[in-house]
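Q: Show me the folded form of this:
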Amino acid sequence: MHETGRIFAVDLFCGAGGLTYGLEAAGISVKLGVDIDPNCAHPIEANSGAKFLQADVASLDHIEVGKALSGGGFTLLAGCAPCQPFSTYSRAAKQKHGEKAGNGRNEDWRLVEHFGNLIQKVQPDLVTMENVPPLAQQDIFKVFLDKLEGYWIDWKVIECHSIGLPQTRKRLVLVASKLGPITIPEFDLPRKTVRSVIGDLPALIAGEQDPNDMLHKASRLSGINLERIRYSLPGGTWRDWPEHLRASCHTKESGATYPSVYGRMAWDSPAPTITTQCFGYGNGRFGHPKQDRAISLREAAMLQGFPRNYSFIPAGESVSFSKVGRLIGNAVPVTLGAVIGDFLKQHVLVYEHASRRLLTE
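A: As a prediction, the model looks like this:
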């Protein structure tokens, strides 16, 4: 018998725990977070009720997953297979080296297939997968869907700003259920801006770290980049700079197509998509709207929906921009996890209500 409304979950490719934390906020009990990266152990176990398992999903024992999901609740297998193979950067890199960026069968996307294999073996009541929109055009997506035989399925691309995340981030979300038909609704939740999320954090200068929050740390700026950011307007481009500050790449035809590089965010708009390199002023529109610096790691995390006190590294450990930036940029936004969790909870309640009604008729 299932415990009324209770959902037990395993989060594959859990990363820093954005999906886990969001699902738990919706009332779903995440029992296990699985990732090959040992750096994910602390954020998962310090911020959620889940245990962390360092493992490669490709060789993960489905019996271990099944044990984690036992206990009388409905079962959910969730995850976001690493999406770098389908990113714009990755496709461009392949083309540069003469490789095909299309649908060829290679190791890049094998983790999506391994996820599907685990679903077939574990047979959870519910499945959710989050990934980049270009996945839908890949052959592997059809392979994945074929592995969901016996499930009702729906998927759509969600603009994250429409669910209350202060980011212009689009994500493909898939849900599947053995309980009954399932349809992802249209979302139009209150919009958030950069100001509404990070506007009250203490001011920093480039290279400074808040003594009360080690993650509120801004990267250093070279002399020329400090001069550049002082000429940068919120929401503007490098075209706002004097000629002598423009980089040589900006004078090339290819450089003209990247206007947001070295840009500032705008206070009253959403942030751009937060990436693993979001702490660097030259890596995108990651300049602070007002202060002459790139956004801090804490600001990046909050723009991903993480609460202000979320712990990414153990107390006393020095803050590495590359390590923490990777954890933050690769995370499923917490807000998206919470919305998916709320939706799945409602789906289970509708199913239970319908089942009780049939029993009493």
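Q: C-alpha from now on. contacts and neighbour counts both.
A: OK.
Q: how close does A136 sit to I313?
A: Look at A136 and I313: by C-alpha to C-alpha, to the nearest Å, they are 34 Å apart.
Q: swap in L135?
A: When distance is defined by C-alpha to C-alpha, L135 is 31 Å away from I313.
Q: Can you name the helix or strand that T20 falls in?
A: For T20, the host element (DSSP states H and E) is helix 18-25.
Q: could you give the angle of whichever helix or strand comes after that helix to helix 18-25?
A: Next helix or strand after helix 18-25 toward the C-terminus (DSSP H and E): strand 29-35. Between the axes of strand 29-35 and helix 18-25, defined by axes from the mean of the first three to the mean of the last three C-alpha atoms, to 10 degrees, the angle is 180 degrees.
Q: could you say what helices and strands the next helix or strand after strand 29-35 packs with?
A: Next along the chain after strand 29-35, taking DSSP H and E as the criterion, comes helix 41-47. Judged by 3 or more C-alpha pairs under 8 Å, 6 or more residues apart in numbering; DSSP states H and E, helix 41-47 is in contact with strand 51-54.
Q: Touching the strand it packs on from outside, list them.
A: Strand 51-54 has contacts (C-alpha atoms under 8 Å, 6 or more residues apart in numbering) with K31, L32, G33, V34, D35, I36, D37, P38, C40, A41, I44, E45.
Q: Quickly note the distance from the last one to K323.
A: Read that as E45. 18 Å.
Q: and if you look at the fifth one?
A: Counting by C-alpha to C-alpha, the gap between D35 and K323 amounts to 15 Å.
Q: more crowded one of these two?
A: Between D35 and K323, D35 has the larger neighbour count (other C-alpha atoms under 10 Å), namely 21 against 13.
Q: Do I have it right that the more buried one meets A16?
A: No. Using C-alpha atoms under 8 Å as the test, D35 is too far from A16 to be in contact (9.3 Å).
Q: tell me the angle the strand or helix carrying A78 makes with helix 18-25.
A: Following DSSP H and E, one finds A78 within strand 74-79. Relative orientation of strand 74-79 and helix 18-25, computed by the same axes, to 10 degrees: 160 degrees.
Q: which stretches of the stretch 251-361 of the chain form helices?
A: 297-303, 321-329, 334-360 (DSSP state H, counting those that start in this stretch).
Q: right, I mislabeled it, should have said the stretch 101-250 of the chain
A: With DSSP H, counting those that start in this stretch as the criterion, the stretch 101-250 of the chain has helices spanning 110-122, 139-146, 194-198, 223-231.
Q: how about the ones you listed in a markdown table, adding distance to D210?
A: Output for the helices of the stretch 101-250 of the chain, formatted as a markdown table (distance: least, C-alpha to C-alpha, whole Å):
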| stretch | distance to D210 |
| --- | --- |
| helix 110-122 | 38 |
| helix 139-146 | 44 |
| helix 194-198 | 14 |
| helix 223-231 | 20 |
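Q: compare with the first, here's sequence two:
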Amino acid sequence: MVDLDAEEPRSIIEPQRPIDFFSEPFRSAKKLLKKIRGASRKTYLETAAVVESLAEAHPNLSEEELIAWLCSEGRLSYREAVGHARFRSHMSGFTEQVDKLDLNVDVVQHLLVADKATQAECLLRLAQGDTIDYPAINDIYKRNRAAARSEESLANAARSAAMRQAADRCRVRLERGAAELVAMFVKLQAKHAVIYENDSDENGESGWFETQYDLEDKKYLEAVIGIQEAAATVLRHLEALFGSEHADRADILEIALKDDFQASVALSWHALVDLSAGRFAGYDIEPWSDDPRRLRQCIEFLAGSESGAVPLRTKRKVKLPVLPSKSLRMIDIAAGIGGTVLGLESAGFHPVAAYEFSLSARKLMDENYPAVSRPQMDPLVGRYQFAPFTGKNIGLVTSGTSLKHFSLEPRAGRLDPSYDNFGHAVNAIRTVSPSAFFFEVDPRINNQENSKFRRHVETIIEELGYDIRWSLIAVSRIGLPQIDPRLVMVGMRDGRIRDLEIPVMIEPVTRTVVDAIGDLVSSHIIGDDKDSKLRLDWVESWKAACADKLAPMIVNWTPHAPASDEWANIFKIDIGKYTSSRPTSEEIADPAFRLRLTSAMLARIQGIPDEWSVTGANGEWHRDLIETAVPPVLAKLVGFAIFSALTGEKIDIQKSMSEPLRQPPPPVKKVWFGNRYAGRRWSVEVPEDWSPRNGLRSFRYISDEAAQIADWRATWKGEDDHPLDAATSTYGN
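A: Predicted coordinates:
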């Protein structure tokens, strides 16, 4: 049995330069080895088919009996017998994929003992062009196994491990005392809380409720004293275990970023000090209390019913962040309408310049992203236009439009730099020397007639000190309603390309054409004529025909390609023409009627959000700007991979790709602070989820940790200025 937990030594021998790997001996050897590997794989699959037929003919035959027969009568080794027996139960449904993806037999053997999630991810990675070998399978297996454990179970495991280091007897007393204290909280609320309805407040707002406690009631005061005494006892148990010196409240979130347990203990110590001194009222210890001291959560943590006392958002060790914690600098050499800028910003890259030749595109960038510098691309200047960024620590060079027209020389008579994007890309890399670069490339570069140009570009870039990786990204799995994969070229310096791992979406985010533009088509066809049966019927018929369909290649890539017929025959769309006018009833009644897309529909198919403007002030728009735009979600996915390879920071890709590219401002709630006897009362507005006010809710990302710490420190800034009264609580509803 193959042990996926075992480490396999792996040495990487760098060839001595110069070696021409494209010479005839290497090409011939590559073809021969591929042929031999194919024959080996064919033999393996044929043997697997024979074994499967035996198992089907004898359904009562156990796996052990089958393996024994294969060894004794079939003359297979034990490892081969086990592999073929398990192939039937584990991977018989993937026979076609094993053959198509050019897998070697050794990789298949390792996949056989992997779990289903690891098998699925490996096959997806192979489909997008990644190399899968034993170490890669092992890494994926270990990551999936770790990810299978829930956040809560990891947090509880960490808490239990830390608690076991203390004396068991003190731990039991601490937990038991804390549980009794929680029960006293519940009893206080059940017996002494009174909810009052207020007719109106000082602002004239009515219909709201407030919980009140009779602070003069003798039984209430006795219950409060009982809580004080119980809290003092629990405090002694806690100090016996963890000491009596703990960080100030203002510093606790910084501690939580490194050690949740230590931060929770410190916050709980402060809570017990306040409780034992009587600095609380009934509403401060209710489950829904807005008291920032988190009194009840702290005691529940000590009792073992909560895995932590600090806000859950600080649990960095058990929960990967959805957004990067910092930004790297990037420049865009052909921004277009800014799709790459939009996607990469949410992946941790801040644009310092977005070059663009088109005046229309620059006007749209002025509207969509006024904060970024937008120098005009000058095709006559060449490489020198990028000189201001030489030595400026640029993390990434990219292009907002795809690279096409396979030449490094400008086309005669054409000043549009999109006809020389490859040349500008090479010039930018040579001049700026970024840590990495990323470009989407016309997939026809993989055609045989363009192989010489591709090798030429690779040689030039490699001589500049970069390693290159080509990847086919299945964009249909990241929310783009397109069936064809996108080809991307990524390059990195200093051997970092080995750390690059383009994510695959095991749980894909899928959108069909109807999901993407269905509402726009309905509005465009029906409009205000909601009673028109002709228009309603056409829309319903169109939605039914396209319900589960993904869009074919956008025609701009390949004019006169069969994709045009697919658009017309399956989607009833004339992809070669666009419109901003509604069709007439006479046009719709014609059986040959084909819908023409609007700018908004084309933008949706490209994954550009509605709030990102693609039309000018007068409604004019240029189809090429949208058709050649790099989809923002593609830029975001590849950007995450590059960011992680450059910084070592891991991101929750699955969750992040489900998040919108632009996040709206959060709803806020009002938290009241006050001294009931002094008559002072003030309020603070905070997000309902206590998340930072900044971040990607605007475009410029601010460190999540830094924003949380700033909010937390602001809450406790006045604690020393307004000392808590020993007899009453300073915190209220």
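Q: rewinding a little: give me the buried positions along the helix or strand just after the strand holding A78 of the first structure.
A: Next in sequence after strand 74-79 of the first structure, counting helices and strands by DSSP H and E, comes helix 88-96. Of all the residues in helix 88-96 of the first structure, those buried under the rule 16 or more other C-alpha atoms under 10 Å are R91.
Q: before we move on, what about stretch 642-649 of the second structure?
A: For stretch 642-649 of the second structure, the buried set under the neighbour-count rule, 16+ other C-alpha under 10 Å, comprises I642, F643, S644, A645, L646.
Q: Just the closest of these to L188 of the second structure, please.
A: Top of the list for closeness to L188 of the second structure, among these and by C-alpha to C-alpha, is S644 at 50.6 Å.
Q: pretty sure that closest one is touching I653, no?
A: No. Between S644 of the second structure and I653 no contact is recorded; they are 10.7 Å apart, counting by C-alpha under 8 Å.
Q: Skip the chain neighbours and tell me the closest residue to the most centrally placed residue in the first structure.
A: Centroid check for the first structure by C-alpha atoms, centre = their mean gives V332 as the closest residue, at 2.1 Å. Of all residues not flanking V332 of the first structure in the chain, G18 sits nearest, at 5.0 Å (C-alpha to C-alpha, 6 or more residues apart in numbering).
Q: contacting residues for the one you found?
A: So G18 of the first structure contacts F306, A331, V332, P333, V334, G337 (C-alpha under 8 Å, 6+ apart).
Q: Tell me, how many residues neighbour F673 of the second structure?
A: F673 of the second structure, neighbours per other C-alpha under 10 Å, totals 19.
Q: pretty sure it belongs to a strand, no?
A: Yes. If the criterion is DSSP: H, G, I helix; E, B strand; the rest coil, then F673 of the second structure is within a strand.
Q: which helices and strands does the helix or strand hosting E587 of the second structure pack with?
A: Using DSSP H and E, E587 of the second structure sits in helix 585-589. Packing contacts for helix 585-589 of the second structure, counted by 3+ C-alpha pairs under 8 Å, 6+ apart, involve helix 533-545.
Q: tilt between the helix it packs on and helix 563-570?
A: Using the same axes, to 10 degrees: helix 533-545 of the second structure against helix 563-570 is 120 degrees.
Q: Show me what V350 of the first structure aligns to in the second structure.
A: Under the alignment (TM-score structural alignment), V350 of the first structure pairs with G648 of the second structure.
Q: quick one on the thing from earlier: return the mean post-superposition distance for the strand holding A78 of the first structure against the second structure.
A: Strand 74-79 of the first structure differs from its equivalent in the second structure by a mean of 1.8 Å after superposition (mean C-alpha distance after the TM-score superposition for the first structure).
Q: hmm, who's touching that strand?
A: Residues outside strand 74-79 of the first structure that contact it (C-alpha under 8 Å, 6+ apart) are 2-3, 5-14, 19, 69, 119, 124-130.
Q: What angle do helix 334-360 and it make with each other?
A: Interaxial angle, strand 74-79 of the first structure versus helix 334-360 (the same axes, to 10 degrees): 150 degrees.
Q: closest to A266 of the first structure out of the helices of the stretch 101-250 of the first structure?
A: Closest among these, once you apply C-alpha to C-alpha, is helix 194-198, at 7.1 Å.
Q: surely R411 of the second structure meets N421?
A: No. Taking C-alpha under 8 Å as the definition, R411 of the second structure is not a contact partner of N421, at 11.0 Å.
Q: and the two? which has more neighbours close in?
A: Comparing R411 of the second structure with N421 by other C-alpha under 10 Å, the one with more neighbours is N421, at 25 against 13.
Q: From I63 of the first structure, how far out is the aligned partner of the more buried one in the first structure?
A: Using TM-score structural alignment, the partner of N421 of the second structure in the first structure is L111. Per C-alpha to C-alpha, L111 of the first structure is found 18 Å from I63 of the first structure.
Q: How about P133 of the first structure?
A: For P133 of the first structure, the distance to I63 of the first structure equals 31 Å [C-alpha to C-alpha].
Q: what about these two, which has more around it?
A: It is P133, of P133 of the first structure and I63, that has more neighbours when counted by other C-alpha under 10 Å, with 18 against 12.
Q: Mind telling me what the more buried one corresponds to in the second structure?
A: So, by TM-score structural alignment, P133 of the first structure is matched to P443.
Q: what's near enough to touch the closest residue to that match other than its chain neighbours?
A: Leaving aside its chain neighbours, P443 of the second structure sits nearest to L487 (5.7 Å; criterion: C-alpha to C-alpha, 6+ apart). Applying C-alpha under 8 Å, 6+ apart, we find L487 of the second structure in contact with E440, V441, D442, P443, W470, S471, L472, I473.
Q: hang on, the fourth one packs against R486?
A: Meaning P443 of the second structure. Yes. Applying C-alpha under 8 Å as the test, P443 of the second structure and R486 come out as touching, 7.2 Å apart.
Q: Can you get me a residue count around P190 of the first structure?
A: P190 of the first structure: 10 neighbours (other C-alpha under 10 Å).
Q: Count residues in the vicinity of the residue nearest to it when sequence neighbours are not counted, would you?
A: What sits nearest to P190 of the first structure in space, not counting adjacent residues and going by C-alpha to C-alpha, 6+ apart, is G164, at 5.6 Å. Neighbours of G164 of the first structure under the rule other C-alpha under 10 Å: 20.
Q: Quick check: the gap between G164 of the first structure and D188 of the first structure.
A: 8 Å.
Q: Could you do S320 of the first structure as well?
A: In terms of C-alpha to C-alpha, S320 of the first structure sits 36 Å off from D188 of the first structure.
Q: Could you do T4 of the first structure as well?
A: Separation of T4 of the first structure from D188 of the first structure (C-alpha to C-alpha): 29 Å.
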